[in-house]
Every structure is written in C-alpha cells, then in structure tokens.
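Peer 1: A predicted structure for the sequence below; I have some questions about it.
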Amino acid sequence: MAEFLLICGVGIFVVFFFGFCVFIHELGHFLAAKWRGLYIAAFSIGFKKIWGFKYGGVEYRIGCIPCGGYVDIPQIDATGEPKTEEGEPLPRAKPADRIFTAFAGPLFNILFGFLLGTVIWIWGIPQDTPKMNSITVGYIEEKSPEYQAGLRKNDRIVTFNGQRFYVTWNEFVRKVLFSVGDVELGVKRDESNLFVRYRPTENPEMMPQEKLAYPFFRPRIPVILYPSAGSIAEKAGIKAGDEVVQVDGKDVLSHEDFIKLMEMESGGRPLNITILRNGQKVQINNIIPIPVEKDKGVFRIGVIFSAKLPIAVIDIVKGSPADSAGLRRGDFLTAINGKPIDEAAFFQQSIIESNGNPITLRIKRENNYLDKTLTPKLHKFYTIATQFVFVNHPNPWEQFTTVIDMSYKTLRGLFSKNSTIKAKHLSGPIGIFRAIGITVYRGSIMQGLNLIVMITFSLGLLNLFPIPVLDGGHICLALFEMVAKRPLPAKLVQPVTIVFIALLISFMLFISFFDSARVYYDFFGDTGKALTETTSGKTKQLPVKQELKENDKAPQSPKN
C-alpha cells in the first residue's frame, strides 16, 4: 500500500510541476497581451480541447494531450491578417507589443526558475558525493582509453583541460560527456605532476543503450562520517569529519561500499575500521554494529545475479544457503518451487515470502537441469549510527548559469563529430515526465524540484531561439518590422512557418521515439544489471539507469 501511495504521489508531482512550467509560460503571454490590449481568443493547457469555459471574452481550455499549451493571440501571428474567432478583422499589433508579449512567456519561466531556485538555495539539495577539488582514481578498467593513456589507480586528478574544478562526481562526469575531442587530465602521482590526454569513447558497461562516453574509472569518494550523539560510532572514537579508508582491510571507494560492508554484510560481528583524520591514518577496532531499529530483516539465499533473463548467477556469498546447496557461478535460475522465473522481481519476492521455509530451485548448468533445495536465511541490517549526507546550496544564479552552460555544450556536441552526444539523447515531454518521476522516486522531492528548475530555465531559453513558431521567431519578425518600417510579406513568412512546424513535429516524433524506447527499456529492457533496494522485509527492483542528475549511484548487481 505504501508503495502504491508513493507511486501516486510521484505521479501527482510530475503532472503538477510539468503542467505548471507550461502554465507559467502561457500566463506570461496572457498577462502581457492583456497589458498591451491585444485580443485573446483562448488560453489552453494541453492540446486537443476536452473541456473549457468562456469568461471575459476568453475561452479557457484543458487539452487531453499534456505536451504543452498555448495562448491564441491572433495579432502577433505574422502569417496573415489577424481575425477574431468569428472572422472579424483585427488591427495589426505594434511591433513593440508583439515583442513584449512574445518575450513574457520565456521571462516568466526564468522568473519561476529563480523563485523555485531560491527555495533550493535555502533548503539545499542532496548530492551524490561531496564537492571535490581533486578526484582520486579508485578503480580503472585496464582496456579503457584512460588506462591506455597512462591513468592509474591512486592517481589524483587535479585539473580538467587545464582548469581546476570544485565538483561532485556527477558534475565531473558531465564534463567528460560534454567534452568535444580530446580530454586532458592534470594528474598528481606521488611527487610527480603528469598530463593524461585521451579521447573519451562509448562505455558499453555503464550506458549500453545510450552509447555515451561515461568514464571507465571509478573515483575514491571520500566517505565522511558524522556520528550521532551517544552512538556506538562516537563511543568507539569516531569523530565528525573522519574519512573511512577501509573496513576489515577492504577498500571503501564510495558510500555504497561502506553501506554494503557495514550495514548489509557485517551480520553484527565486530569490525575494524581504518579512518583518515587530519591526514593521518587511525585504526578503530572492534566496533560492534547494532540492528537497524524496527528492521525485521529479509530472507536471502546468498546469490548475486543478473536481471537479464534467463537469470544468471554472478557470484555466491560464502557460507550462504546457496553456497551450502552447491550453486555455482554461471548457473541459470529457471524455476522456483515449480514456477518459471519470468522476471527478477518474481524470483526475489518468492524468496522473501518463503518466510524461511525450504524452496526448490531448478537450475541449468551447461546442458543439464538440476533441482536444488535450500532454506533462505533471515538477513538483518546493522548500523553504527553515523550520517554522511551531502547537501549543496547553489544560489539561483548558479543554477541559471549551469543550465546555460549545459545548453551550450549540448548544442556544441550535437554539431561535432568528436562528441558522443547525439540528437537522440535529447528529451521531449515523455522523457521529461520519465526523468522527473525517476528523480523523485529514487531521490527526494528537493532533487525533483531542482530538476524542475532546470526544466523551466531550459524551456525559457529554448523558446528564445530565433526560429519561426517559437517566441524568439516572433521577436525577430517584430524587430525586422521595427527596423524596416514594414512587415515581411505574409507570402514569405507563411511557407517558412509551415516548413518549420513540420520540422518541429518531425523532430518531436524522433525524440519521442527514443524517449519511449527508454521507458520500455526501464521496464522490459535487457539491462543485465539491476539495483535492488531492500528494507524491512520489502524489496523493490529498479533498473540501473544513469540519468546524470544529482541522485545517481554506482550500479550494483542484485543480491538475494
């Protein structure tokens, strides 16, 4: 029930705020037209009217296609003589009135972005990592272009294309994705200063469906602890600001590593933690995690598997029920308790709902089918009561300039042969709905609001492009009329406008095709990997999708 309510809440959030971005844009046009005394035939949110009413001479409409909206103002249309809906002629609007009216829509989007951006500035948004002025390589793929160019584990990246940075990991990834041509990394290795120059290439492991140049290395993300007052961590000697280096001798490269070792795999046994404090390593031994409050645990059999069908066993946890029953890497799981496994979520849920009773797995090993009976074991989550939440407080101007920078680099990449960014990576209404939904569902409301700020800024900037049918096109036509003291001939403007309308519709259909493919991929795609979140005996399976927003996490294989 809680999951259903969460999904409903996310849906309401998406529809309301996306609709509000459209509404505020059209409201700008509407109010400016009222101010300048122009005739307004209709104010519509959505296309293809399903409901409406008339008030003050204006028809207010709701459309069944929630992909935008419009204010019907015949006097700013340069393709013919303006007329009312009844066919009565209207005086042509002055160029200044048309400019004010056209510009007001984008202006209201930008003002809304600054208003909402102020809320984000005050409250802050959760980050995937802290902001860093250097990035230490924790792992690197040996066949990658970065490795071939000379980048190595433990190298510390201090500059990107000759410039210093202060960014989160995802912001650094965006620098790589938006780069055109070669990238030069300034690196510190021991006492030496080096430069690593390479050409970013498609990373099939991280983004197989997008074919983008995601880095082939993982950073060592500082795991900074802030123990709660009176907690086990504080009593053991951990202090605010301590950085975790290892847990029981295993390197901790990210918060996911720490959570996995501390909360999911410790089993409540004493742990030895190596921390970095004021540049010095400090060993804290025999910290005993305690069970997470109100956590009833979840049943597992100890297999790490792929979400790709047929489900393949990637690894076995030593000492687990799967290990005792003789399961091996490479086994394919085809049925559980006589029922075919047609999706990973069904397999996971069957184990959880076993309540510790024996289950029978049918596996395929090479060309043979075997039945294995095993008893799931109750797994509980543990904690030492520390926090490591990173919150950023970007001011509205920073948010606005970030959108401008990303828009410029996206356009630059689209028209460059030396970039992996293509037109198919852009998003239309379907993609925007999907992005907002995923951000709120996996992240938080504040992260969702941050995305809304980016969308409303982008909507305002995009509409200022000097293209017929967009607000920027209307402004350019009015400016020409002001300078030339005459309008462009309707015989010229009309066919050009029709061509651009056709191009715009075609482009939207093109983008919507890839947006729809991503939605299909989310639910039915051959992801090969999944991110499983298990709490309080409940599980939800989420396909791994790197959205490049602030809540992204490193992909993991599911475990049961």
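Peer 2: All right, it came through fine.
Peer 1: going forward, measure contacts between C-alpha atoms and count neighbours the same way
Peer 2: Will do.
Peer 1: ok, the nearest residue to A478 once chain neighbours are set aside to H25 distance?
Peer 2: Closest residue in space to A478, ignoring its immediate chain neighbours: P95 at 4.7 Å, by Cα to Cα, 6 or more residues apart in numbering. Using Cα to Cα, to the nearest Å, P95 is found at 20 Å from H25.
Peer 1: got another, please set it beside the one above:
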Amino acid sequence: MVNILQSFFSSGILIDILAFVIVVSIIVVFHEFGHFIVAKMLGVKVENFSLGFGPKLISKKIGETEYAVSALPLGGYVKLLGEDPEEELSPEDEKRSFSKLSPFKKFLIVFFGPVFNFVLALVILTIIFSAGKPILKSVVGKVMKGYPAAAAGLKKGDIITSVNGKKIWKWSSLAAYIQKYGKHTIALGVKRPINAASNNKIAKKLPITGKTDYSKTFLINIKPRLVSGLNIFKQKITRYIIGIYPSNVTVNQGSNIFSAFYSGLKEVWFIIYITIFSVYMLIAGKIPATDLGGPIMIAQLSGRAASMGLSQFFYFIAVISVNIGLVNLFPIPALDGGHILFSFIEMIRRRPLSPKFQENAAKIGFAFLIMLLLFVSYNDIMRNIKT
C-alpha cells in the first residue's frame, strides 16, 4: 500500500488530477454563470448556485438564492425554479418559473451557458495575446543529415533573415515561405558567428576574425524536397522541407488590447473550426473512433499544460472551454442544444412539448452520453496501457 501511495505522489498523476479539477471547475462554473445571469435578468427565480456537486460544505442564502460550495469540485450547477415542468408551484411562483417562460426566453437562458464558454475563452486569449506570447525566432536548432539544408551548408545556430529577399525573423514565416516557394530553388539570407563557420561550405565566403560577428548576411541557395505524410486528421498531405528544426530561442511579442482582442477572436474561431472539422472527419469515418479522448486524456493534457507554465495552462483552458461550449450546442437531449431544439419546436408549434416526451428524450440523451463517456474512457485506458 505504501509503495502504491509513493508511486502515486511521485508520478504526475496528482498534478494531472489537480490541474483537471481546476480546468473543469473554471469552465463549468463560468458556463453555469451564463445561465444564472440571464435567468436573473429575465426574472426567473434561481434557487441554487453551487460550486461543485454533492453534499454542501458551505452555503449561504443571499436574497432568494442559496450559494454553496459542495464536496465534489468538478464544476457546478444552477437550479432554476420550474425546471421540472411537472413541478407543482404556487400561483406566485408560477410567474417566476422557467417552465412558464416564452420559448424565446427559455432559449436565451439555455443558450448563454455555451456563450459564456466562448466569452471565457476570448477573455483568456485576449489577456495572453496582450501580455505577449513566446514566438520562435528563425534560428536553426538542428540540421538533418541527408537533407537539402545540410547539403547547402546550413548549421545549428544560423539565423535565417530572409527568404527570396523577403525579411523574416519568425520561424512560422520561414516555414510558410518554404511552402510558398518550395517548387523552385529558394535564396535564404543567413547570419552566423564567423568563428563557427570553419569546415563549412559557407566559410569560404566569410572573413575569419576569431570573434563572434553577425554583421554580415550571406545568401545560400536551397532546393526544398517534397515529402508526403499525414496531418493531425490522418489525411495524406505533401509539403516542402529543407531538413531543419527550430532552436528554443524565443521572443515575447505583446499586443495592444484591441489587437489582442482581434487575435483572440481569430483564435476562438480557429478552435471552433478545428472542432467542427474534427467532428465531421469522425462522422465521415476519416478519423477512427478510437482516437476520441475522455476525462483521463483531458486530465493528462491538463497536467502537461500546467507543467509548461501559466500561459500554456490558460490557453488549454480556453481550448477546452470552446470545445465544451460547442459540444453543449449539439441538439442532444440532456445537453443545452437539446433544450434549445425543444424551444425552437415550441416556437413553431406554439405550445410546449409534453413533459412526458421531454422526460423520455432526456433519459435517452443521458443514456447516450453515459455510453459515450464509457467508450472514450475505455479508449483512454487502452491508450495508456499501450504506451
């Protein structure tokens, strides 16, 4: 037993669990706050707002709402008066009941849970972009033998300053230009310490002084090689490479608040696009279902992100927040998307669906979600066993 405990605490499992709890709690509480604030604005009585689930550890009633911290710190919940359409209410309470709202108001309350997930992600990303994020500089960290870069004489530590006359300083710009001009020979502007140029083809062009000198830029010509591989969706792709890897030299690039906000918006949209495209690829059978990850994978990724620093950890929270917001909009009973679908049906029919139908639909939805949870958890376990 002692050995098991020592193994548990010495491994990264504890960090993974703690990071997972923080990630889920922040995202779910923010999601529930979206429901809470809109319900309050529309006059619906909010009976409970809890941080966590299970037995209440601390609770305090402020006004008509009981605020609580519960034992299981995995998110939280909001309880609205009249969520159960068959709940018996006094005439006074009926006026403030969720079930008696117009379908449009029901839609707003339900919809703003996922909306707040997107807002949370946008706020986090705006802060990250305004504070500055590490940008890889175009400094060569490794040159692969047998590839064009090695044949042309590139060396570890070289700084690539231009591609075909276009000035660059970021590694991402270098990679983009290699893809753009890869069909033909490209001219790279290179800076390197002169005293590191010995025994190299470029050395013939450099005056050896014995001192580190980056004062001159030299052009070398490289013909990129076209290679094939698989992208993150396991689709076959081709790309041009010259056989180099970046160093870990970075520079922090911050933005003003408006630029950071715009960058945050673009990043949220990119995450939404990747998520939707991943779902499409899964449905189309182009991604195996065994690639789906569940709570164990999220916990492991949470721990990994936390170990990389606050910026990476909060970026991960933003990504998961967008994913949860988007998935909650899927029209599955028991998710927000299912309630939104019921609201639209009520608008069209001009009367609500029967409580019995909604109850049965919710049971089917919960059963589906539980089976999905078991399936992705099985994937996680098998993935860990194999590795």
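Peer 2: That came in fine, so what should we check first? Predicted model only: the values in this text are computed from it and were never measured.
Peer 1: would you pull the TM-score for this pair?
Peer 2: The TM-score (TM-score structural alignment, normalised by the length of the second structure) is 0.64; 305 aligned residues with a Cα RMSD of 4.5 Å.
Peer 1: residue boundaries of the helices in the stretch 401-550 of the first structure?
Peer 2: Applying DSSP state H, counting those that start in this stretch to the stretch 401-550 of the first structure gives helices spanning 429-442, 445-463, 471-484, 490-524.
Peer 1: which positions in the longest one come out as buried?
Peer 2: Within helix 490-524 of the first structure, the residues that qualify as buried are 493, 497, 501, 510-515, 518, 522, counting by 16 or more other Cα atoms under 10 Å.
Peer 1: about what we covered before: just put the helices of the stretch 401-550 of the first structure in a markdown table and tack on distance to V183 of the first structure.
Peer 2: A markdown table is the format used below for these (distance: least, Cα to Cα, whole Å):
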| stretch | distance to V183 of the first structure |
| --- | --- |
| helix 429-442 | 28 |
| helix 445-463 | 26 |
| helix 471-484 | 35 |
| helix 490-524 | 28 |
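Peer 1: between those, which one is closest to R61 of the first structure.
Peer 2: Comparing the helices of the stretch 401-550 of the first structure by their distance to R61 of the first structure (Cα to Cα), the top pick is helix 429-442, with 19.6 Å.
Peer 1: how much does the closest one deviate in direction from helix 445-463?
Peer 2: With axes from the mean of the first three to the mean of the last three Cα atoms, to 10 degrees as the basis, helix 429-442 of the first structure and helix 445-463 are set at 160 degrees to each other.
Peer 1: list the helices and strands helix 429-442 of the first structure packs on?
Peer 2: Counting contacts by 3 or more Cα pairs under 8 Å, 6 or more residues apart in numbering; DSSP states H and E, helix 429-442 of the first structure packs against helix 2-35, helix 445-463, helix 490-524.
Peer 1: out of the ones you listed, nearest to P396 of the first structure?
Peer 2: Each of those was scored for nearness to P396 of the first structure using Cα to Cα, and the closest is helix 445-463 (9.2 Å).
Peer 1: what range in the second structure matches the closest one?
Peer 2: Residues 310-328 of the second structure are matched to helix 445-463 of the first structure when aligned by TM-score structural alignment.
Peer 1: mean offset of the matching stretch relative to the first structure (after superposition)
Peer 2: Its aligned residues in the first structure lie a mean 1.4 Å from stretch 310-328 of the second structure after superposition (mean Cα distance after the TM-score superposition for the first structure).
Peer 1: starting at the chain centroid, how far to that stretch?
Peer 2: 4 Å (Cα atoms, centre = their mean, to the nearest Å).
Peer 1: what residues of it count as buried?
Peer 2: Neighbour-count burial for stretch 310-328 of the second structure flags 311-328 (criterion: 16+ other Cα under 10 Å).
Peer 1: related to what we said a few turns ago, how about the helices and strands packed on helix 429-442 of the first structure in TSV, adding distance to K48 of the first structure?
Peer 2: Shown next, in TSV, are these (distance: least, Cα to Cα, whole Å):
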stretch	distance to K48 of the first structure
helix 2-35	15
helix 445-463	21
helix 490-524	15
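Peer 1: closest to R412 of the first structure out of those helices?
Peer 2: Closest approach to R412 of the first structure among those (Cα to Cα): helix 445-463, 14.8 Å.
Peer 1: got the angle between that closest one and helix 2-35?
Peer 2: Here the directions of helix 445-463 of the first structure and helix 2-35 differ by 30 degrees (the same axes, to 10 degrees).
Peer 1: and helix 445-463 of the first structure, what other elements does it pack with?
Peer 2: helix 2-35, helix 95-123, strand 125-126, helix 396-414, helix 429-442.
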